[in-house]
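In: I'll drop the sequence and a predicted model, then ask my questions.
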Amino acid sequence: MKARVTVTLKSGVLDPQGKAIEGALKALGIEGVASVRQGKVFDVEIPGTDRRTAEAALSEAAERLLANTVIEDYRVEFV
């Protein structure tokens, strides 16, 4: 089973890398970008076919390792 864990900064948390990317896009002449928020994506293959068990395992991985849950949110989706 393939899954994707997407980790992003929580709303309201300052994102200096996103701001730098936003400025670089404007410097490249790319107009109409209102804001940029950066994040991390983890593509994970997990054995088995039970989505509930897989989602629980991936949520635990995100809580304990992949995300800093004080300042980051995460989302688990199956692809």
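Out: Great, that's in hand. Residues are numbered from 1 along each chain as shown.

In: For the rest of this, base every contact and every neighbour count on C-alpha atoms.
Out: Noted.

In: got a list of what the closest residue in space to A3 that isn't next to it in sequence touches?
Out: Spatially, and ignoring its direct neighbours in sequence, A3 is nearest to F78 (4.2 Å; CA to CA, 6 or more residues apart in numbering). Counting by CA atoms under 8 Å, 6 or more residues apart in numbering, F78 makes contact with M1, K2, A3, R4.

In: Presented hereafter is structure B, for comparison with structure A:
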Amino acid sequence: MKARVTVMLKDGVLDPQGEAVRHALGAVGFPGVEAVRQGKVIEIDLATTDRAEAEAEVKAMCEKLLANTVIEKYTIELA
């Protein structure tokens, strides 16, 4: 089973990388971009085929390592 985890900063947390991208987009001819939030996508191949087990395992991975849950939120997609 494959899992895709998307990690983003929580609303209200400053995103200096996103702001740098927004500024750069304006500089290269895209002045209408009002905000950019940058995050990360992590793809994981899991041995299990049990959906509930996979979701629990990936959630534990996020809580322990993949996301800083104080300032980041995450979503999990299983396929």
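Out: Good, I have the coordinates. In this text, all values refer to a predicted model and were calculated from it rather than measured experimentally.

In: hmm, back to that, filter the contacts of F78 of the first structure down to the buried ones.
Out: Buried residues within the contacts of F78 of the first structure, counting neighbours by 16 or more other CA atoms under 10 Å: A3, R4.

In: Now flag whichever of the contacts of F78 of the first structure is closest to E72 of the first structure.
Out: If you rank the contacts of F78 of the first structure by distance to E72 of the first structure using CA to CA, R4 comes first, at 15.9 Å.

In: wait, that closest one sits on A54?
Out: No: look at R4 of the first structure against A54 with CA atoms under 8 Å: they stay out of range, at 11.3 Å.

In: show me where the first structure has helices.
Out: 16-27, 51-61 (DSSP state H).

In: can I get those helices in JSON lines with distance to Y74 of the first structure?
Out: Listed next are those as JSON lines, based on distance: least, CA to CA, whole Å:
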{"stretch": "helix 16-27", "distance to Y74 of the first structure": "17"}
{"stretch": "helix 51-61", "distance to Y74 of the first structure": "8"}
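
In: Cool, thanks, talk later.
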